[in-house]
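*Asks:* I would like the atomic coordinates for the input below:
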Amino acid sequence: MDDGSVLHLKLTLDSLRGEATFDFEGTSPEVYGNWNAPEAVTTAAVIYCLRCLVDVDIPLNQGCLAPVKIIIPKGSFLSPSDKAAVVGGNVLTSQRVTDVVLMAFQACACSQGCMNNLTFGDDTFGYYETIGGGCGAGPSWGGTSGVQCHMTNTRMTDPEIFEQRYPVLLHRFSIRENSGGSGVHRGGDGLVREIEFRRPVVVSILSERRVHAPRGLKGGENGARGANYLVRTDGRRVYLGGKNTVTVNAGFDSCEE
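*Replies:* Presented below is the predicted three-dimensional model:
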């Protein structure tokens, strides 16, 4: 994770018995931030990965895990205390667990590893969206550009509706060219989304992959790291990091890449 926390997985497969063990022992302790993930998040990510890997349309039910053992160390950020903040576990950490599992199977390269959560509002309204990115390439296919990867299917508000209902101007919403890792099969490219606010609002970004890039696989190069900027009216670009809350005035741009 961008704060240095480690997701550690030992994968053991028993082909004779048709069983698998996912052992997350060695994963870092509960974190001070909000990307701790309840155990259900890790379990759901494992089910998702297994259904992707098996070339059969398996109904989604608890029976999927009958031959699977999942070991999650108590006190880790995948099994935090009941006092831990967990809002980012479902939207950030779930994506990273998925990357780790699929990499352990050597199934595909890492995807954007994050759902890029953007919120803004004031005392009268609030708005929340997740911004897509690039999916990792596989042994026989290139990654998809500008989509929500893996277990999320959030749709983006149409630009016309976005500008009509909220005090914003959408200057740019485009593919971030050449941000996917190169290789025999290229990783998907990310997105650039640039928003101008027409009245003072509080803006928050909750994202990952701003420090550690999405990893390539089998010689493929890493994808580009994301970046979040506040662009002021005088042209200054202020880097916000992966997780931040800022108050902006009318005419300021918030640019998420």
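
*Asks:* make it CA atoms for all contacts and neighbour counts henceforth
*Replies:* Will do.

*Asks:* where do the strands sit along the chain?
*Replies:* 10-14, 19-23, 68-71, 117-121, 126-130, 168-176, 190-197, 201-206, 228-231, 237-239, 243-248, 253-256 (DSSP state E).

*Asks:* quick one, helices of this protein?
*Replies:* 39-53, 94-104, 159-165 (DSSP state H).

*Asks:* neighbouring contacts of the shortest one?
*Replies:* Meaning helix 159-165. Here helix 159-165 makes contact (CA atoms under 8 Å, 6 or more residues apart in numbering) with 168-170.

*Asks:* rebuild those residues as a markdown table, extending it with neighbour count and distance to residue 224.
*Replies:* Below are the contacts of helix 159-165 laid out as a markdown table (neighbours: other CA atoms under 10 Å; distance: CA to CA, whole Å):
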| residue | neighbour count | distance to residue 224 |
| --- | --- | --- |
| 168 | 18 | 28 |
| 169 | 18 | 27 |
| 170 | 15 | 23 |
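
*Asks:* another sequence for comparison is provided below:
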Amino acid sequence: MSEIDDIRMQVMWNRLISVVEEQAMTLLRTAFSTSVREAGDLSAGVFDPMGRMLAQAVTGTPGHVNTMAEAVGNFMAEIPRAEMYEGDTYVTNDPWKGTGHLHDITMVSPSFLDGELVGFFACTAHVVDVGGRGFGADGKSVYEEGIQIPIMKFAERGTVNRDLVRILRQNVREPNQVVGDFYSLAACNDVGHRRLVEMMREVGLASLDPLADFIFTRTSSAMAERIRALPKGSWSNTMVTDGYDEAIPLAACVTIRDESVHVDFTGSAPVSRWGINVPISYTKAYASYALKCVVAPDIPNNWASLGFFTVSSPVNILNAERPAPVSLRHVLGHLVPDLVLGAVADALPGQVLAEGAASLWNIHLSLRPVAGGAGRRAEVLMFNSGGMGARPGLDGLSATAFPSGVHTMPIEATEQTGPVVIWRKELRPDSGGDGTYRGGLGQIIEIAAAEGHEFDFSAMFDRITYPARGRAGGGQGAPGGVRLDDGTKMRGKGWQHVPAGRRLILTLPGGGGYGPPEGRSDAARHDDAIKGYVTESEH
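*Replies:* Here you go, the predicted model:
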């Protein structure tokens, strides 16, 4: 390939990234659920005819993107090429063939050019409700957690499956939001397809094969170079998490070989009877993300780069098989990067951040009028973030969703979705772990139902009993907490009730510190106090 050809392919690669970015923005702009529209809990990507991910949108979460990278192959195995037509869109929320739990809807659409299959577009989004027990850890099997949609056609030759839509409406609490999001997902793929065809016609490409070869060859070469430069050997780490009603140990062993990195999760807790289990695809998604953050953060995320990371595990809480309950698979899944990075830190001292809050502090509110009162019912989902761990050379980021990467949800948007009032949402002083570099702060959030209403809430919290650990001598972050405004202590997981007139108070955990506290400069400590990050009694 000549230098001119290389430049031409690079331009087309950039165009392809623009295509998937527009694909994702379509979903953001048209979605009904605040978790998609405001928080960006989604993914979008383009794949070659073999189901290999060529490019992903920057908008989105690693848990969605990296599981979706494998999900397309599952769709291709279920729907034969002879049954794929122009205008088709396929759908599933199967946790083991999609992205890990029933609330995530994955759609895949074949893309045709002049009658020939040239690729696929895929996207994923978290919908507000899928029926069953609701979004929470209380189910004893996946059958209790909501409606299950096997891999099937949402639309064939442009005609929507009306029977599927009717079944959805009958099984979910917010039918307009959920069905609206299904159409948004389909539109997202359709926009990607139209932009891809326009690009291919413009540059005279009959197939994506030359571009795929260009992308994968260069990505693979760059990844191999980075991995060869790493120290070789095996390193292990363990972590204890809150669990549902008892502590849950997690374990990982990272082995760096000449041209690959393998993670084994032997030693983690057995499959739980509660919905905190994690399908292996989601575990692999976040293990790969953690490794890539350290090894090659600047190399594009695609089929070739992900292929350098492998994962194994016996059947356990991080490799739960059907029909285990998996509704809250994200809670332990979001702790996987801290678990893996803790092992990598021994291999690469001075290069890995401290532990953080990690798990999103999602809360699902089911609001209703008090008995005999007037008002409205609503299902409201909030995404909230604690503090990140301190980094070598930098303080941790406060109230930041790492590793999930979702956006902060404005309280104004949340309050528009139902009779809920957010009385307080502010940074939590003294929650970041002390150290040469301070851990990021958590938040304090105060929630109540509007007058004349009460609510049940699903708690999906961690780092309450076992807070984020510091690194290299840094202190631990502050643990989280859940209580009512009258002092009643609430549980960190499971459905619970808040009576009318009471407020729910969440104190989100902070990130761990990095380096010994005596190494923090007087100027930095003064700045902490001036900004209110640390109170007078704490410095």
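
*Asks:* can you tell me which of the strands of structure 1 comes nearest to residue 3 of structure 1?
*Replies:* Each of the strands of structure 1 was scored for nearness to residue 3 of structure 1 using CA to CA, and the closest is strand 243-248 (10.5 Å).

*Asks:* and residue 7 of structure 1, how many neighbours?
*Replies:* When neighbours are counted by other CA atoms under 10 Å, residue 7 of structure 1 registers 19.

*Asks:* does it touch residue 27 like I think?
*Replies:* Yes - between residue 7 of structure 1 and residue 27 there is a contact under CA atoms under 8 Å: 4.8 Å.

*Asks:* what is the nearest of the contacts of helix 159-165 of structure 1 to residue 131 of structure 1?
*Replies:* residue 170 (13.6 Å).

*Asks:* using TSV, lay out the contacts of helix 159-165 of structure 1 together with distance to residue 255 of structure 1.
*Replies:* Formatted as TSV, the contacts of helix 159-165 of structure 1 follow (distance: CA to CA, whole Å):
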residue	distance to residue 255 of structure 1
168	12
169	12
170	10
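
*Asks:* quick check, nearest of the residues you listed to residue 151 of structure 1?
*Replies:* Using CA to CA, these come closest to residue 151 of structure 1 at residue 170, 26.7 Å.

*Asks:* so what corresponds to the closest one in structure 2?
*Replies:* Superposed on structure 2 with TM-score structural alignment, residue 170 of structure 1 falls opposite residue 422.

*Asks:* in contact with the spatially most central residue of structure 1, which residues are there?
*Replies:* In structure 1, the C-alpha nearest the mean C-alpha coordinate belongs to residue 114, at 1.0 Å (CA atoms, centre = their mean). With contacts defined as CA under 8 Å, 6+ apart, residue 114 of structure 1 is in contact with 91-93, 95-96, 207-209.

*Asks:* what's the closest of those to residue 250 of structure 1?
*Replies:* residue 207 (24.0 Å).

*Asks:* count of neighbours near that closest one?
*Replies:* So residue 207 of structure 1, with other CA under 10 Å, has 27 neighbours.

*Asks:* how about the contacts made by it?
*Replies:* Per CA under 8 Å, 6+ apart, neighbours of residue 207 of structure 1: 92, 114-117, 242-243.

*Asks:* for residue 244 of structure 1, same thing?
*Replies:* 204-206.

*Asks:* circling back: out of the contacts of helix 159-165 of structure 1, which comes closest to residue 190 of structure 1?
*Replies:* Using CA to CA, those come closest to residue 190 of structure 1 at residue 170, 17.4 Å.

*Asks:* quick one, what contacts the closest residue to that closest one other than its chain neighbours?
*Replies:* Leaving aside its sequence neighbours, residue 170 of structure 1 sits nearest to residue 195 (CA to CA, 6 or more residues apart in numbering; 4.7 Å). Contacts for residue 195 of structure 1 (CA under 8 Å, 6+ apart) come out as 168-172, 253-255.

*Asks:* and residue 122 of structure 1, by the same measure?
*Replies:* With CA under 8 Å, 6+ apart, residue 122 of structure 1 has these contacts: 200-202.

*Asks:* and residue 343 of structure 2, by the same measure?
*Replies:* 235-237, 252-254.

*Asks:* rewinding a little: tell me the most buried of the helices of structure 1?
*Replies:* Mean neighbour count (mean count of other CA atoms under 10 Å) peaks for helix 94-104 among these, with a mean of 22.

*Asks:* could you list the buried residues of the helix or strand hosting residue 238 of structure 2?
*Replies:* Using DSSP states H and E, residue 238 of structure 2 sits in strand 233-241. Neighbour-count burial for strand 233-241 of structure 2, counted by 16 or more other CA atoms under 10 Å, picks out 234-241.

*Asks:* tell me the one of those nearest residue 75 of structure 2?
*Replies:* Among those, and counting by CA to CA, the member closest to residue 75 of structure 2 is residue 241, at 34.1 Å.

*Asks:* what is the neighbour count of the residue lying closest to that closest one once chain neighbours are set aside?
*Replies:* In this structure, residue 241 of structure 2 finds its nearest non-sequential neighbour in residue 248, 5.1 Å apart by CA to CA, 6+ apart. For residue 248 of structure 2, the neighbour count with other CA under 10 Å is 17.

*Asks:* and residue 248 of structure 2, how far from residue 236 of structure 2?
*Replies:* 17 Å (CA to CA, to the nearest Å).

*Asks:* counterpart of the residue nearest to residue 170 of structure 1 over in structure 2?
*Replies:* In structure 2, residue 195 of structure 1 lands on residue 447 (TM-score structural alignment).

*Asks:* same check, this time on residue 101 of structure 1
*Replies:* Per TM-score structural alignment, residue 101 of structure 1 is aligned with residue 340.

*Asks:* I figured its match hits residue 254, correct?
*Replies:* Yes - with contacts counted by CA under 8 Å, residue 340 of structure 2 reaches residue 254, the gap being 7.1 Å.

*Asks:* next, show the common contact partners of these two.
*Replies:* When contacts are counted by CA under 8 Å, 6+ apart, residue 340 of structure 2 and residue 254 are jointly contacted by residue 263.

*Asks:* quick one: the aligned partner of residue 46 of structure 1 in structure 2 and residue 406 of structure 2, what's the gap?
*Replies:* By TM-score structural alignment, residue 46 of structure 1 lines up with residue 287 in structure 2. Taking CA to CA as the measure, residue 287 of structure 2 falls 18 Å from residue 406 of structure 2.

*Asks:* same thing with residue 356 of structure 2?
*Replies:* For residue 356 of structure 2, the distance to residue 406 of structure 2 - CA to CA - is 15 Å.
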